[in-house]
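Asker: Fold the following.
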Amino acid sequence: MKGDDELASDDESMLQVEKEFHIACKQNKVEKVKLLLERHRVQVDSVNLSGQTALHWAVGSGHDEVVKILIQKKANVDLQDKNGYSLLHCAVRQGHLKIIQYIVDDLFSLKPKDVTKDGKTSFLLAAEYGHADVLSFLMNHGLKLSDVDTAGNTILHLAAKGGYSHVMQELFFPDEESEQQRITKKLIDTKNENGEAALHIAAENGHTECVRMLLESDAVCQISICNKENRNALHLAVKNGDEKLARLLIDKGMQLDAQDEKQKTSLHLAAENNLPIMARFLLKKGCNMGIVDDRGQTALHITAELGFIDVADLLIVAGSDLKVQDKQNKNPLQVAVRADQVHMVDMLIKAQLYLTWKEVRFYYVFILQVVPIAFQSLWCLLF
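Answerer: Below is the predicted model of the structure:
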């Protein structure tokens, strides 16, 4: 179905009176609808280029009186538009529960096998658009929660994408659990065609409460589950700079230094996305700065190459190794030189000078303090 506010006013496949009829039905102009049907004898099932009838518009707009008028005039209740949307799909998408009840109970038009072109059942649409009350109603009428769309998305994927925690609440924490909900909980780690579980989608979109519900339901999902890039929810939260979500995941037991398919840790991702606040958070949590990716680079190498001064400064202060070499046998300073990162080169030179000074100072203290004491002890033993 087209956008909520669109009508095919320039649809050359329709007569002008038919366009007016569609608009009147969408805008709930009851008297005009009656006039067009009775006096102008407009075709009740006239369709636009998208295959939508006036009944589609009335149902999608939630105008129950217009809906009943059209049905009394023998409008075809089984027509689907070119995207495969039936009347029930239109009502579910917009969350018009009163009309959904009328369609299901009075018209007896509940066909579980009816799907849109992208494989959405009425139940999946209720989840996708966040209508928990509609979802509950459909569950009570026996629709299957185990359906998936053409992209492999379950009801949990769709609710997670929209951040609909109230839908999650209906699924995972009902007042009285049904067999349908028990079936849904078994889908908690199901992956779609992109290799994503509901946890990945919720994390990717920053929906912390949905993540919490997935982790705290009695169907508890695998917290370390990975997508096709071998990234877990923490990788996704860190990449997006979502400290609140990252904190939740770590507190729930997420492995801090897990590596993705390119051997990058969360710290690598914070570095390459120039996220100093996230990098500081991970360092405070005790992440391992010495882990290298598939190029043999630490997070400091990455900041050196990209010129991200703030993150590099945090890593240097925290004690990141300035001498470790990547697979090209280059340390962070040499990487910065090659990338022509002038300010980074200056910072790393100063850091190396400071490190050298500390080493020299250590040996100086050792010579002046430890050696004389040792010599004195030896002298006493000998004499």
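Asker: switch to C-alpha atoms for all contacts and neighbour counts from now on
Answerer: Fine.
Asker: Hmm, Asp257 is touching Gln263, no?
Answerer: No. Using CA atoms under 8 Å, Asp257 makes no contact with Gln263, being 10.0 Å away.
Asker: In contact with His131, which residues are there?
Answerer: With contacts defined as CA atoms under 8 Å, 6 or more residues apart in numbering, the neighbours of His131 are 92, 95, 167.
Asker: let's see it at 7 Å
Answerer: By CA atoms under 7 Å, 6 or more residues apart in numbering, the contact set of His131 is Gly95.
Asker: Run through the neighbouring helices and strands of the longest helix along the chain.
Answerer: For the chain, the helix that runs over the most residues, judged by DSSP state H, is helix 342-365. If you count contacts as 3 or more CA pairs under 7 Å, 6 or more residues apart in numbering; DSSP states H and E, helix 342-365 packs onto helix 332-338.
Asker: tell me which residues of the helix it packs on are tucked away?
Answerer: For helix 332-338, the neighbour count (16 or more other CA atoms under 10 Å) marks 332-337 as buried.
Asker: got the contact list for the longest helix of the chain?
Answerer: 304, 307, 309, 333, 336-337.
Asker: Any chance of TSV for those residues, columns distance to Lys19?
Answerer: Converted to TSV, the contacts of helix 342-365 look like this (distance: CA to CA, whole Å):
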residue	distance to Lys19
Ala304	62
Gly307	59
Ile309	61
Leu333	69
Ala336	65
Val337	67
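Asker: Let's compare: structure for the following, please.
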Amino acid sequence: MSATQEGRSDVVRILLENGVSLNKVAPNGGTALHLACDDGNTDLVKILVSFGSSIDLADQERYTPLMIAAENGHSEVVKVLLENGASVDLTDYSEGTALHIACQEGQLEVVNILLEHHAPIDFADEDGDTPLIVAATYGHVQVVSALLECGASVNSFNLAKWSPLMRAAENGFPAVVKQLIQHGADTDYQRENGVTAVNIACEHGLLDVVVVLVNAGSDIELADDDGYTPLITASQLGLSDIVQFLVSRGANVNARLPSGGTALLTAVWYKRLAVVRILLDNGADIDLCGDFQNWPPLNVAYFSGYTELVQLIYERVSAEKPLSFADIVFASMCAEAHGSVDYSTANAEIDQKLRNGDTSLIIACDRGDVKAVEKLLEKPNNDINLADTEGWTPLMSASDCGSKDVVELLVAKGAIVDQRDQNGSTALQIACQYGNLAVAKILIESGASIDAADEEGTTPLILAATNGYDDMVELLLNKGASIDKQGLKGSTALTLACSGGRLNVVKILLRRGGSVDLFDDNGFNALRAAVYYGHATVVKYLVGKGASVDLASTANNITPLMTAIERGHKDIVALLLAHGVSVDQQRSDGTTALGMACSRGRLDFVKLLIENGASIQLADNAGHTPLQIAVNNGHSETVKYLIAKGAPVVTSNGAGYTALMTEIDRV
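Answerer: Sure thing, here's the model as predicted:
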């Protein structure tokens, strides 16, 4: 097979004439003919076929020589195989034929040859894809044209009910879309969920495809099963160019979703300013209320927190229209321009939940709007501890955004400081996760549990350490946080700080007595975590403070040195060697650091280890020496170096194979 790969026809002929096995298979199940077809060597293919090579023998993926030649576009090889009886009907592991494969790769000449030899043009693979669907999916317009000219079904669809037109539209191939339409593709065909090709193109932001489809007569008002028209879809995604095109073609700007939503309401909710402007300029009704608590666009805009968006809609409100709660709070946001605000006219019915369970109070807290929060808390129907669907309370929202004033107000009004969300997190954990120090101080002073853990066992200290907030770490420790408290999987604040390379936090935790030797459930302690993620400065600091360089994980006896080799951190390998690490420690399967370096072909590591006294004869539990490991993995330069350093070539492994036998067997 080596001679075949090199294209040496004379050597191949000599081998064949001397009785070499013609159809001997490689580990992947392929034969010499597969290799020759892959290379596109027509002369070799002819020789192998003339000597009786099995022309339709498939490899482990059920690829025949014809499929391999077709995939690579070797048209002359394809001709030779077909002239010698290769079957065009055989299928691979996905039930695709050679024609499917050629169509996927855009091999036009091969496609034409296969069609001339009567390849099944509408045969479907395991997904129901025909060659035309495949060609359309990959945008091969000339292949699509060839298939259509030979009678391929333009309106076929696969098991998922995708047509060729939809696949071309989805992937942004306007030329293919145009070709399919010219051959009678149904532009308004709907999948089981009601989507059409034009809705798919809108969803993917493909204006050029949308233009082709609409110009060909696609119905721009056809909605999917969720009620989304192409315009609503484009509006939600903020695709202003498509929105502009659709409204210019007469799309109904006030079409409604089953929930009452419109393109305008959807665009406002998703903060699509350019789209909102287009819709308003084209007559979108600002009084239509939808599924966002049955609010009109202006109210939705306020709760989006996007001032420019509110202003844009606010300008369209009739002067005679009475102000709503949202109008009034918006005015407070613009107090400098509009003067003081009278909140007394605000809508009192403001504690109904939105789709995600947010209340007006939660939204105001999330934005840190103290005045709005104060006013909302004056209303008796506003429960200060009412959570959304994820368990988040107003206090958690305020802690998340870091609003010290809002947090103080909520605590003073009776907010429960240790209430938990669905994941078991408290407001203090949220403040610590985002580094909101002032908020954390207020919560702790208000009685927040300093070691409260969520469902994964994560404490405020672990969160602060993980994210590198050294001031927060100092605060928590000063207030009595448990320094070595372990999370659900055994991680400590120190281990996670080391994982993230948070040197300042590591220094604080070590100074305050954090344990460097505690292992988590994955076998990581502080040093191994720093080594694994390549944080050399943290490794140097830990070793300088006395961390054991030889302490192996309890899980599989992996040492920091092995971890550094496994991860390819040469600077850390050198650092550990300089600190006297034991080079011949063995992990649970007997492999040494040198064995790991040989397995990966890291000659630089191999040299470092041997220079520092690593044994070249120490074998693993299966009897493999470093030399045999290097041979097994085909690292020739490492093999040469080990032999030059005196590695024994006659030593046998547990199966009785020498390095030489292993190399011969590998070839």
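Asker: thinking again about what came up before, which members of the contacts of helix 342-365 of the first structure are the farthest-apart pair?
Answerer: Taking CA to CA as the measure, the contacts of helix 342-365 of the first structure span a maximum distance of 14.1 Å, between Ile309 and Val337.
Asker: Which stretch of the first structure is the helix or strand harbouring Ala168 of the second structure matched to in the alignment?
Answerer: Secondary structure assigned from DSSP states H and E places Ala168 of the second structure in helix 164-170. On the first structure, no counterpart of helix 164-170 of the second structure exists by TM-score structural alignment.
Asker: Can you point out the buried residues in that helix?
Answerer: 164-170.
Asker: about what we covered before: nearest to Asp242 of the first structure, of the contacts of helix 342-365 of the first structure?
Answerer: Out of the contacts of helix 342-365 of the first structure, the member with the shortest distance to Asp242 of the first structure (by CA to CA) is Ile309, at 20.7 Å.
Asker: Which of the buried residues of helix 164-170 of the second structure sits closest to Tyr533 of the second structure?
Answerer: Tyr533 of the second structure has its nearest neighbour among the buried residues of helix 164-170 of the second structure in Glu170, at 39.5 Å by CA to CA.
Asker: about what we covered before: give me the common contacts of Asp257 and Gln263 of the first structure.
Answerer: With CA under 7 Å, 6+ apart as the test, Asp257 of the first structure and Gln263 reach no residue in common.
Asker: Tell me the secondary structure at Val79 of the first structure.
Answerer: One correction, residue 79 of the first structure is Leu, not Val. Under DSSP: H, G, I helix; E, B strand; the rest coil, Leu79 of the first structure falls in the coil class.
Asker: which residue lines up with it in the second structure?
Answerer: Match for Leu79 of the first structure (TM-score structural alignment): Leu386.
Asker: Tyr129 of the first structure too?
Answerer: Aligned partner of Tyr129 of the first structure by TM-score structural alignment: Tyr434.
Asker: Mind jotting down where the helices sit in the stretch 151-300 of the first structure?
Answerer: 155-162, 165-172, 179-185, 198-204, 208-216, 233-239, 243-251, 266-272, 276-284, 299-306 (DSSP state H, counting those that start in this stretch).
Asker: what's the matching range in the second structure for the first one?
Answerer: Read it as helix 155-162 of the first structure. Counting by TM-score structural alignment, helix 155-162 of the first structure corresponds to 460-467 in the second structure.
Asker: what do you get for the fifth one?
Answerer: Under TM-score structural alignment, the alignment places helix 208-216 of the first structure onto residues 503-511 of the second structure.
Asker: Please name the residues that touch Phe308 of the first structure.
Answerer: Asn274.
Asker: counterpart of it in the second structure?
Answerer: Under the alignment (TM-score structural alignment), Phe308 of the first structure pairs with Arg602 in the second structure.
Asker: And its match, how far from Leu575 of the second structure?
Answerer: 17 Å (CA to CA, to the nearest Å).
Asker: now do Val176 of the second structure
Answerer: Taken as CA to CA, the span from Val176 of the second structure to Leu575 of the second structure is 59 Å.
Asker: ok, these two, which is more surrounded?
Answerer: A count of neighbours by other CA atoms under 10 Å puts Val176 above the other of Val176 of the second structure and Leu575, at 27 against 16.
Asker: How about the more buried one: what's its closest non-neighbour residue?
Answerer: Distances taken as CA to CA, 6 or more residues apart in numbering put Val141 closest to Val176 of the second structure, at 5.1 Å, once the chain neighbours are dropped.
Asker: To which residue of the first structure is the one you found aligned?
Answerer: So, by TM-score structural alignment, Val141 of the second structure is left unmatched.
Asker: From Leu115 of the second structure, how far off is Val141 of the second structure?
Answerer: Going from Val141 of the second structure to Leu115 of the second structure by CA to CA gives 16 Å.
Asker: show me what contacts Gln422 of the second structure?
Answerer: 390-391 are the contacts of Gln422 of the second structure under CA under 7 Å, 6+ apart.
Asker: Having no further points to raise, I will conclude here.
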